[in-house]
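[1] 3D, please:
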Amino acid sequence: MGEENLRKRKGETNRERDEQSIQNKESKTINLQKEVGLLSGSCMIVGTIIGSGIFISPKSVLANVGAVGPCLIIWAACGVLSTLGALCFAELGTMITKSGGEYSYLMEAFGPIPAYMFSWTSLLVMKPSSYAIICLSFAEYASAPFYPGCDPPIVVIKCLATAAIVIITTVNAVSVKLGSYVQNFFTAAKMIIVIIIIVSGIVLLVQGNLKNFKNSFNNAQISAGSISLAFYNGLWAYDGWNQLNYITEELKNPHRNLPLSIIIGIPLVSVCYILINISYFTIMTPTELLQSQAVAMTFGDRVLYPVSWIVPLFVVFSTIGAANGTCFTSSRLVYVAGREGHMLKVMSYISVKRYTPAPALIFLGTITIIYIIPGDINTLINYFSFAVWIFYGLTVFALIVMRFTRKELQRPIKLPIVIPIIVTITSIVLVLAPIISEPEWPYLYCVLFMVGGFIFYVLFIHFKLNWGQKISKPITMHLQMLLEVVEPEDVSE
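    The predicted structure is shown next:
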């Protein structure tokens, strides 16, 4: 009897341990853990921002302002503007703790229509164009070594970029873990190439290569339109400054670490970008830089020969990593939009075998390829920046509005109101100046996309018209059979 009682007690003890273990696992699954400190937050900002932009934007920034001096000032000013914008988002993120970023802030301040317009524009303009720019950057650096002394043919660049999109889409559709491994491998590469270029530039400066910095404001082309376009290209390289805002719930002491991470991380990126541009100008005249198809590769050929192949190799790694990360995160936005009824329901389906959002990945890849076919990098950057700064400005303006309309909200971080006013006014200038001084078709296309989103919202969400189901049902059925996908709740664990 004693032995039986002992066994029962042991069994009960084991069951209690199992139940406690299950409860601990469930609590960790349900609740986000505050594991990101100040150092991790700062590194996350640096790692997110530095991607393909610094390897393609220097040429475009210089082309718009025409001289070394204004070019370096633009890079510094872009860093200041990004820091101020990120601080405004930090106040919003600690005031409104809902997930969704800009969508949630616009919803709180202005209601569903501006919030939906942001979602629509992100899905059809901002995310695909950003993805296309990165893949075209990869294609330029990957093809340049095979065409020494001349520019690679446009058709080669576009075919290579399309192939990259197909491969990245396939990788992420096959396995989430595989996509994560690819991301981890390529993330380190961009920091290696940044360090190589900066250290090489410092050595050249110490050796006295300063001729391109003399009379650095000669031949400058300064106008509202040219400065705005230069800012577009510079700010493209800084894009990602708002990403830390999406993990506020996982930050240790977010009221302290969120603004401090921004104040440390973005200025650090600014210093890196300015030093990289200085490194370029230590070895290339402005004319030579403008004539270079791949600036970092030209720098490597002149400074690191006979191991100059390191530069294009690591730039390719960096751009592939950025493209993979963009594909991974943007496809989840498509997935959520399908789940919320803002797109076809099939976009929220996942693979039965692989547990990946295959329809969302294929949709994103298809739209991105459509952008690549007629576009070039500079046009796409202007197109992307025009759209994104409309919503950055509107979101920061929401912060100003809620200072008066939502006074009851707690504000752990409260900036001087002059900062969001400066960011809002700058956003308005960035959006309007290029249209007024140098109007181009891409701006009209972007506006038409937004108008299309408004029409879609009125018809299918506000008035809830159902005639579109006659078209969507057969499409959904055929995609389910072809891709073997189902609604998430139908997938057994």
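
[2] every contact and neighbour count from this point should use C-alpha atoms.
    Fine.

[3] tell me the first helix or strand C-terminal of the helix or strand where Gln23 lies.
    When elements are assigned from DSSP states H and E, Gln23 belongs to helix 2-30. Using DSSP H and E, the helix or strand that directly follows helix 2-30 along the chain is helix 38-49.

[4] which SSE is immediately downstream of that next one?
    helix 53-65.

[5] one more, please, to line up against the first structure:
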Amino acid sequence: MENQTENHEMKRELGLLDATMLVVGSMIGSGIFIVSADITRNVGSAGWLIIIWILTGVITLMAALSYGELSAMYPKAGGQYIYLRESYNKLVAFLYGWSFFMVIQTGTIAAVGVAFAKFAAYIYEPLGDQHILYAIGSFKINAAQLVAIVTIILLTWINSRGVKNGKIIQTLLTVIKILSLFGLIITGLLFAFRSEVWNANWAEVFTPFNWNPETQTAVNIGGATLFAAVVSAMVGSLFSSDAWNNVTFIAGEIKNPRKNIGLSLFLGTLIVTVIYVSTNIMYTAVLSMQEIAAAPADRVAVAASQYIFGTAGTLVIAVMIMISTFGCNNGLILSGARVYYTMAQDGLFFKQAGKLNKFEVPGWGLWAQCIWASALCLTGRYGDLLDYVIFVVLIFYILTIGGIFILRRKYPDADRPYKAFGYPLIPALYMICAAVLSGGLLYYKTSTCGWGLVLVLIGIPVFYLSGHDRKS
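    Alright, predicted model coming up:
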């Protein structure tokens, strides 16, 4: 089986529309329905809420435009892992793959799974995180964590049975999630617009303050406190806008990848940015800032739909959001296994991950990913998982985009069908913004981001002790 499957060529069956929908589908998961509550608690005003989302969209677009050059140079399965290997060396590539498995992809899968449970609990309350199933000292297992694990196992099983099933689910659920968001935005702005709420929200549009939903009090902030609030707020918005690069992991199945990957990255991130900003404008037209900050279990979309559709409508929206998160995790689970497969081919991951099962998918990698993502579901709540992921993601985005500068020096005459937009200014500006954010996160959220850094650094001795440095 190993020889038979490893020699197979991946079929290039995905066009520009398919690739763009993969970008959109991977990005839109749980965040847009949840994280605006935490952002509002941090920065307070409607103006700062929208600024956070616009700033996140601009930063994401800068990264996507820069990635276009790398994807055009190396249109192969593995994406970011390949770019780091070619730009730096095997150690850096391994550390990315190690972090991808330990934190980035699995942590995202866990967070999206927990978000799925948040909305399942809206329909059936015993499925929530308040329902403790087992406890030993401070360690507790709640129903929401168990629901998340069950969905991860189910999606892994589906994808282990062949790529066709995963593709069908991804396409169908991506269409549903886009339609549900557009439905929320249009009906909210047209039929549930509350002028008194809108006017109150935008009266002090650029006055930042921290909300405390428990005491219903607000404290004006500025200077270093404002910077800390913005950094903390952007954890959620950056997480909601992440996974745009997952399309590079399946480059081996995209038609005309030198053109279509870069273009799909730009179009997909632009579409999602417009949707996210529009959704938050709708939130401020329907809910007061206090209602956004104090939304039960941070389910802002459900709180908004209460005004838009009434009680029955909120149940429909909750189901739609569950579909969205389910579809997002399907794409993450599917694409993640391709990275482990490529790493194993380079001798930088477990050998079994480089083999395909009888359905011609990397089954071992899928199940290894499933087990660790399930374990991460038990390590903390949604917000903690976001901190773990975003800090490590930013580190490797900085390194990857820095690779553009390195590759231009190493291979000045290499074929570059697409060159990074605004080079060197845009890539450098992204690296500066990401460095400031990651530094702020490590300083202000050391208890969570610090563990993410520790996991990355553990990869260094693992690389050398396992003899990866001596493997060809």
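
[6] TM-score for these two?
    For this chain pair, the superposition-based TM-score is 0.83 by TM-score structural alignment, normalised by the length of the second structure; 433 aligned residues with a CA RMSD of 2.8 Å.

[7] other SSEs contacting the helix holding Gln23 of the first structure?
    Contact partners of helix 2-30 of the first structure among helices and strands, from 3 or more CA pairs under 8 Å, 6 or more residues apart in numbering; DSSP states H and E: none.

[8] tell me the centre residue of the second structure?
    In the second structure, the residue lying closest to the centroid (CA atoms, centre = their mean) is Asp242, at 3.5 Å.

[9] now the strands for the second structure?
    132-136, 139-142, 209-212, 217-220 (DSSP state E).

[10] residues in contact with the second one?
    Outside strand 139-142 of the second structure, the residues that touch it by CA atoms under 8 Å, 6 or more residues apart in numbering are 128-135, 378.

[11] 7 Å instead?
    With contact meaning CA atoms under 7 Å, 6 or more residues apart in numbering, strand 139-142 of the second structure is reached by 129-135, 378.

[12] and what of the longest one?
    Under the contact criterion CA under 7 Å, 6+ apart, strand 132-136 of the second structure has outside partners 140-143.

[13] now the longest helix along the second structure and helix 16-27, what's the angle there?
    What stands out as the longest helix in the second structure, according to DSSP state H, is helix 300-345. Using axes from the mean of the first three to the mean of the last three CA atoms, to 10 degrees, the inter-axis angle of helix 300-345 of the second structure relative to helix 16-27 is 110 degrees.

[14] Leu49 of the second structure contacts Thr40, doesn't it?
    Yes. Contact criterion CA atoms under 7 Å: Leu49 of the second structure and Thr40 qualify, at 6.2 Å.

[15] closest to Ala64 of the second structure out of the strands of the second structure?
    With distances scored as CA to CA, the stretch of the strands of the second structure nearest to Ala64 of the second structure is strand 209-212 (31.8 Å).

[16] by contact count, what packs against that closest one?
    In terms of contacts (3 or more CA pairs under 7 Å, 6 or more residues apart in numbering; DSSP states H and E), strand 209-212 of the second structure is packed against helix 36-43, strand 217-220.

[17] any chance of these in a markdown table with distance to Thr174 of the second structure and mean neighbour count as columns?
    What follows is those, written out as a markdown table (distance: least, CA to CA, whole Å; neighbours: other CA atoms under 10 Å):
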| stretch | distance to Thr174 of the second structure | mean neighbour count |
| --- | --- | --- |
| helix 36-43 | 21 | 27 |
| strand 217-220 | 38 | 12 |
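
[18] which one of these lies closest to Ala337 of the second structure?
    Proximity to Ala337 of the second structure (CA to CA) singles out helix 36-43 among those, at 30.7 Å.

[19] doesn't Met27 make contact with the residue nearest to the centre of the second structure?
    Yes. The pair Asp242 of the second structure and Met27 passes the contact test of CA under 7 Å, sitting 5.7 Å apart.

[20] corresponding residue for Cys272 of the first structure in the second structure?
    Taking TM-score structural alignment for the superposition, Cys272 of the first structure sits opposite Ile275 in the second structure.

[21] cool, thanks, talk later.
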